[in-house]
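Enquirer: quick one, what's the 3D model for this:
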Amino acid sequence: MNPLFMTLTASAAQSSSFWTVLVQKFNEWSQSGPLSFVLRLATGLLIVLIGKLLIVWISRIVKRSLSHAKKINDLMARFILQLVNIVGWIFLAIAFLQHMGINMGPVLAGLGLTGVILGFAFQETLGNLLSGVMIVINAPFRIGDYIDSGSFSGTVTDMDMICVILSTPDNKRITISNKLVWGSPIVNYSNVERRRVELSVSVAYGSDLQVVKEVVWKILGSYAEILPDPAPVVEVNKLNASSIDFVVRPWTKPADYWKVYWRFQEQICDKLAEVGISVPFNQLDVHMINS
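Expert: Model prediction:
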């Protein structure tokens, strides 16, 4: 016989048994009188209230402990707090039903059987949950970091057990499942002490290369955002068909990356023009030979 069919049959039998017990309990409550039922329900709700306060108290203790742990980042702390709340409410629900006289044995026994079915039905959700655990453990990013994940880029604004939420520079909100994030290369631009700015300068053939270097160094020296260590690099990188290309590589803090990039691009043309050096454009020289 098909194992899945046997699992479904056994699970249905367990569910039927649970509902049978529930119907019997309703009959007992109706026969015992409304006063007895109201008292039992009131004490059950009191248990729920006390349990809720206990969950809140435990969550605060856990949150305080996690805030002092150096190896626990914000994402991991939030994930652990969510897990504590979910587990706490599951135990509280079981305690309430047990207090109401409902035998939870058939339900707990049926969880193992229905778990197989739920695994097939919610495999994507379970995959996101497990991927979320891997993200939390490995901590490739934090809240507030700017990252690339697959073909998406943005600042991490939130994360839960199912998805990661990014905010793009043009104020778009991107929700990506944890499974897709963990299954793609993650590039973190924020969780580093410094970044290298990749710049290039192209000049025409015949230009004084030493003068070009002096102009570039003068511009870089005027930027307070550029770090002295490692020292910037300004060297000839490539001899193209229509230009000589310099590579310019200063180092900055991540927050200053685009400030330096855009300001340099704006200033370099004017500074080169002041010393008589032209920026080339694509051109093709044609030589005519008389036959």
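Enquirer: drop to CA atoms for contacts and neighbour counts, all remaining ones
Expert: Fine.
Enquirer: can you give me the strands for the stretch 151-291 of the chain?
Expert: Assigned by DSSP state E, counting those that start in this stretch, the strands in the stretch 151-291 of the chain fall at 152-159, 163-167, 173-177, 186-188, 195-196, 199-203, 233-239, 244-249, 251-252.
Enquirer: tell me what the first one is packed against?
Expert: Just to be clear, that refers to strand 152-159. In terms of contacts (3 or more C-alpha pairs under 8 Å, 6 or more residues apart in numbering; DSSP states H and E), strand 152-159 is packed against strand 146-149, strand 163-167.
Enquirer: quick one: contacts of it?
Expert: Residues from elsewhere that reach strand 152-159 (C-alpha atoms under 8 Å, 6 or more residues apart in numbering): 75, 142-148, 164-169.
Enquirer: mind doing that once more with 6 Å?
Expert: Contacts with strand 152-159, where a contact means C-alpha atoms under 6 Å, 6 or more residues apart in numbering, come from 143-147, 165-168.
Enquirer: circling back to that earlier point, single out the most deeply packed of the strands of the stretch 151-291 of the chain.
Expert: Across these, the average number of neighbours (mean count of other C-alpha atoms under 10 Å) peaks for strand 251-252, which reaches a mean of 23.
Enquirer: re the thing from before, could you dump the strands of the stretch 151-291 of the chain to TSV with distance to D285?
Expert: Listed next are the strands of the stretch 151-291 of the chain as TSV, based on distance: least, C-alpha to C-alpha, whole Å:
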stretch	distance to D285
strand 152-159	43
strand 163-167	49
strand 173-177	49
strand 186-188	43
strand 195-196	37
strand 199-203	17
strand 233-239	16
strand 244-249	16
strand 251-252	39
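Enquirer: which of those sits closest to L66?
Expert: strand 152-159 (17.1 Å; C-alpha to C-alpha).
Enquirer: structure for this one too, so we can compare:
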Amino acid sequence: MDLQALWNEHSETLIEYGTSLATVIVFLVVGLAVAGWVGRAARKALLKAQLENTLAIFFGKMARWLTLAIVIMGCLGRFGIDMTSFAAVLAAAGFAVGMALQGSLGNFASGVMLLLFRPFTVGQVVNAAGTTGTVVEIGVFTTVFDTPDNRRIIVPNGIVFGGTIENISHHVTRRVDVEVGTDYGADLDQTREVLMAAAKSVSAGLSDPEPAIVLAGLGGSCIDWKVRLWVNADDFWPVKDALTRAVKQHLDQASIGIPFPQLDVHMEQLGG
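Expert: Predicted coordinates:
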């Protein structure tokens, strides 16, 4: 069969499918461009609304892929493929994938909540999921911490968001507490004055709120005191060290003893 006869026999079909193919190609090219524009526009709009950058990027990509899915379904429909059955297959596949990845989906949902409600941000020091450290990254599935001894800890978001979160560096100021015990023979008023002088001698301490000396209790071998000093959050640990040192030095200078637990052992010789 020569080409002319083949063309005469199938020309209408070839023209029909050729036209459909050309239309689909143009539709795909335009769809790709539109999907990219939709993704960028969505991301810019979300960032303008002051949404977390990670979420803005994620939802921008979701908008792009959703637009591409619509374009692809339109292309398949151009060739006469039934979209109802195709959608049912996608739904079944989505259900199966969702069951297999339910743990990951839970972490994703928790990540979205962390990014939306912002109980902490990158750079803050928090105690969450049994981990204390500086937040390095908040992803949609995991949160990354660096501990004070320079260990990198990666925790699933489901565990972080499902437990108690202590944001240690949320406030600009913190209170340093130093507990100390003194002899029962020491005068209470004098001890209070000495401890107050120790607190005020720490230069990095804040004067507002003022330092506080609290008579905490009467222990088994000493009188319990708490020395409280407010500081800038960044100075917490250096001031903790300095205040502890000042309390010890001022008590020594005032000849006020710091008792320590003692154990008396009495030995008796039993007659044979």
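Enquirer: quick one: TM-score?
Expert: Here the TM-score for the pair of chains, by TM-score structural alignment, normalised by the length of structure 2, is 0.77; 252 aligned residues with a C-alpha RMSD of 3.3 Å.
Enquirer: picking that back up, mind checking which of the strands of the stretch 151-291 of structure 1 is nearest E266 of structure 1?
Expert: E266 of structure 1 lies closest to strand 199-203 among the strands of the stretch 151-291 of structure 1, at 11.9 Å (C-alpha to C-alpha).
Enquirer: mean deviation, that closest one versus structure 2?
Expert: Taken against structure 2, strand 199-203 of structure 1 registers an average deviation of 1.5 Å after superposition, with mean C-alpha distance after the TM-score superposition for structure 1.
Enquirer: quick one: contacts of that strand?
Expert: Around strand 199-203 of structure 1, the neighbours that count as contacts under C-alpha under 6 Å, 6+ apart are 243-248, 279-280.
Enquirer: in structure 2, what residues pair with that strand?
Expert: The counterpart of strand 199-203 of structure 1 in structure 2, using TM-score structural alignment, spans residues 178-182.
Enquirer: same check on stretch 241-250 of structure 1?
Expert: Under TM-score structural alignment, the counterpart of stretch 241-250 of structure 1 in structure 2 spans residues 220-229.
Enquirer: run the chain-centre distance for that stretch.
Expert: Remark: stretch 220-229 of structure 2 is offset 36 Å from the chain centroid, using C-alpha atoms, centre = their mean, to the nearest Å.
Enquirer: can you check stretch 107-122 of structure 1 too?
Expert: With C-alpha atoms, centre = their mean, you get 29 Å for stretch 107-122 of structure 1.
Enquirer: ditto for stretch 125-135 of structure 1
Expert: In terms of C-alpha atoms, centre = their mean, the centre of stretch 125-135 of structure 1 is set 12 Å apart from its chain centre.
Enquirer: for that stretch, buried residues please.
Expert: Using 16 or more other C-alpha atoms under 10 Å as the test for burial, stretch 125-135 of structure 1 gives 125-133, 135.
Enquirer: once aligned to structure 2, how far is it on average?
Expert: With mean C-alpha distance after the TM-score superposition for structure 1, stretch 125-135 of structure 1 departs from structure 2 by a mean of 1.9 Å once superposed.
Enquirer: so that stretch corresponds to what in structure 2?
Expert: Using TM-score structural alignment, stretch 125-135 of structure 1 pairs with 104-114 in structure 2.
Enquirer: contacts only, for P254 of structure 1.
Expert: Going by C-alpha under 6 Å, 6+ apart, P254 of structure 1 touches 190, 194-195.
Enquirer: I'd like to know how far the spatially closest residue to R40 of structure 1 that is not a sequence neighbour sits from D229 of structure 1.
Expert: Among residues not flanking R40 of structure 1 along the chain, M100 sits closest, at 6.6 Å (C-alpha to C-alpha, 6 or more residues apart in numbering). Here M100 of structure 1 is placed at a distance of 69 Å from D229 of structure 1 (C-alpha to C-alpha, to the nearest Å).
Enquirer: settle it for me: which of those two has more neighbours?
Expert: M100 (16 against 10; other C-alpha atoms under 10 Å).
Enquirer: returning to that earlier point: between the contacts of strand 199-203 of structure 1, which is closest to E225 of structure 1?
Expert: Proximity of the contacts of strand 199-203 of structure 1 to E225 of structure 1, judged by C-alpha to C-alpha, is greatest for V248, which lies at 15.1 Å.
Enquirer: on that earlier part again, and of the strands of the stretch 151-291 of structure 1, who's closest to F5 of structure 1?
Expert: That would be strand 173-177 among the strands of the stretch 151-291 of structure 1, by C-alpha to C-alpha, at 31.5 Å.
Enquirer: ok, back up a step: from the contacts of strand 199-203 of structure 1, which is closest to V87 of structure 1?
Expert: Checking the contacts of strand 199-203 of structure 1 one by one against V87 of structure 1 (C-alpha to C-alpha), the nearest turns out to be V248, at 54.6 Å.
Enquirer: okay, that closest one and I90 of structure 1: tell me how far apart.
Expert: For V248 of structure 1, the distance to I90 of structure 1 - C-alpha to C-alpha - is 59 Å.
Enquirer: repeat for G44 of structure 1
Expert: 15 Å.
Enquirer: more neighbours, those two?
Expert: Neighbour comparison, G44 of structure 1 and I90: the larger count goes to G44, with 18 against 10 (by other C-alpha under 10 Å).
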